[in-house]
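**Student:** How does the following fold in three dimensions:
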Amino acid sequence: MGMISEFKEFIARGNVVDLAVGVVIGAAFGKIVTALVDGIVMPAIGYITGGVSVSDWKYVLKPSQLDAAGKEVAAEVAIKYGMFLQTAIDFILIAFVIFIVLKAYNKVRKPAEAAPAATPEDVLLLREIRDSLKK
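**Tutor:** A predicted model of the protein is given here:
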């Protein structure tokens, strides 16, 4: 079997196509949640904190150095923890929304009550023997 035919067989499997669809939908969903965080959640937090954007929060280790003309000679050295917080909030919201969607999906997709499995013939035969011995 040639490599091309093996590749065609691999692609034709349902799992690969399902995975590709899931990745594309997941990327689009991530953009939606990022827009929610950037457009609604973070401005609200910025309003509460006095108009400071969370992504601008930082701890300055070494301030920038300016020359006599006011031109920056050395850049500021800072730990930008605000960007980390914003990304963490993105992740938490994405995970929460996915949890809610999966929870609703699982409620809708409850499997039908499984009928009790038929008793195997050997067990039935053993029961008959037991019952006949009791007589």
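**Student:** alpha carbons only for contacts and neighbour counts from here, please
**Tutor:** Will do.
**Student:** end to end, how far does stretch 72-85 reach?
**Tutor:** Terminal residues of stretch 72-85 lie 28 Å apart, using Cα to Cα, to the nearest Å.
**Student:** what does stretch 54-65 give?
**Tutor:** Stretch 54-65 end-to-end distance (Cα to Cα) = 25 Å.
**Student:** who's in contact with that stretch?
**Tutor:** The contact list for stretch 54-65, computed with Cα atoms under 8 Å, 6 or more residues apart in numbering, reads 42, 45-46, 72-86.
**Student:** now Val17, nearest residue through space, not along the chain?
**Tutor:** Closest residue in space to Val17, ignoring its immediate chain neighbours: Ile11 at 7.1 Å, by Cα to Cα, 6 or more residues apart in numbering.
**Student:** Also Ile45?
**Tutor:** Per Cα to Cα, 6+ apart, closest to Ile45 is Val54, 7.4 Å.
**Student:** Proceed likewise with the subsequent sequence, for comparison:
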Amino acid sequence: MLKEFKNFILTGNVIDFAVAVIMAGAVGLVVNGFVNDIVMPVVGHFAGGVDFANLKVILTEGVGVEGAEGYVAENAIRWGAWINTIVNLLIVGFVMFLIVKAYNKSKPAPEPEAPAGPTQEELLAEIRDALKK
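**Tutor:** Okay, the predicted model is just below:
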């Protein structure tokens, strides 16, 4: 059982998958930084100086100081953070579209299929007709 597991883990597909997951995490951090630090400030500037990350609807105000006795945390719907997430999704989708498009262009064109020959029934009919003659 341990030997089978070792063979499974050391196959190329599992290692490729692990590398892909690690790279996806790194790309996710880069995209988050791009959205939060570059795109959203520009969008906020053109939206009248609004910082989307801080937009929220407060359901329950926070009471007291964090760590003190009787502290109650604020309860809010953070819809601005959700907008940041949507922008993040759109950027990741667009980048993935560009990557797939470039990959498809780099692949060689598929070879045209050879013309299909006669079917087995057609060959048998030809043999039958030749035998009749």
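**Student:** TM-score them against each other, please.
**Tutor:** TM-score of the superposed chains, computed with TM-score structural alignment, normalised by the length of structure 2, equals 0.75; 128 aligned residues with a Cα RMSD of 3.0 Å.
**Student:** which residue in structure 2 lines up with the residue nearest to Ile45 of structure 1?
**Tutor:** Counting by TM-score structural alignment, Val54 of structure 1 corresponds to Phe52 in structure 2.
**Student:** Can you tell me the SS state at the spatially most central residue of structure 1?
**Tutor:** Nearest to the geometric centre of structure 1 sits Ala95, at 4.9 Å (Cα atoms, centre = their mean). State at Ala95 of structure 1, reduced to three classes by DSSP: H, G, I helix; E, B strand; the rest coil: helix.
**Student:** Alignment lookup: it to structure 2.
**Tutor:** By TM-score structural alignment, Ala95 of structure 1 lines up with Gly93.
**Student:** Would you mind measuring from its match to Val19 of structure 2?
**Tutor:** 20 Å.
**Student:** ranges for the strands of structure 2?
**Tutor:** 57-60, 75-77 (DSSP state E).
**Student:** The shortest one corresponds to what range in structure 1?
**Tutor:** Which is strand 75-77 of structure 2. The aligned range for strand 75-77 of structure 2 is 77-79, by TM-score structural alignment.
**Student:** since we're on the residue nearest to Ile45 of structure 1, how many residues are nearby?
**Tutor:** Neighbour count of Val54 of structure 1, defined by other Cα atoms under 10 Å: 19.
**Student:** And the helices in structure 2, which stretches?
**Tutor:** For structure 2, the helices defined by DSSP state H occupy 2-9, 12-34, 40-46, 79-106, 120-132.
**Student:** can the ones you listed go into TSV with extra columns for distance to Glu113 of structure 2?
**Tutor:** Formatted as TSV, the helices of structure 2 follow (distance: least, Cα to Cα, whole Å):
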stretch	distance to Glu113 of structure 2
helix 2-9	36
helix 12-34	30
helix 40-46	50
helix 79-106	19
helix 120-132	19
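**Student:** Who are the contact partners of the residue nearest to the centre of structure 1?
**Tutor:** Applying Cα under 8 Å, 6+ apart, no residues contact Ala95 of structure 1.
**Student:** From Gly30 of structure 1, how far out is it?
**Tutor:** 10 Å.
**Student:** for Ser55 of structure 1, same thing?
**Tutor:** Relative to Gly30 of structure 1, and taking Cα to Cα, Ser55 of structure 1 is found at 18 Å.
**Student:** With Leu133 of structure 1 instead?
**Tutor:** Leu133 of structure 1 is 69 Å from Gly30 of structure 1, by Cα to Cα.
**Student:** Likewise for Arg109 of structure 1?
**Tutor:** Arg109 of structure 1 is 24 Å from Gly30 of structure 1, by Cα to Cα.
**Student:** More neighbours: these two, which one.
**Tutor:** Between Arg109 of structure 1 and Gly30, Gly30 has the larger neighbour count (other Cα under 10 Å), namely 16 against 9.
**Student:** So what does that one match up with in structure 2?
**Tutor:** Aligned partner of Gly30 of structure 1 by TM-score structural alignment: Gly28.
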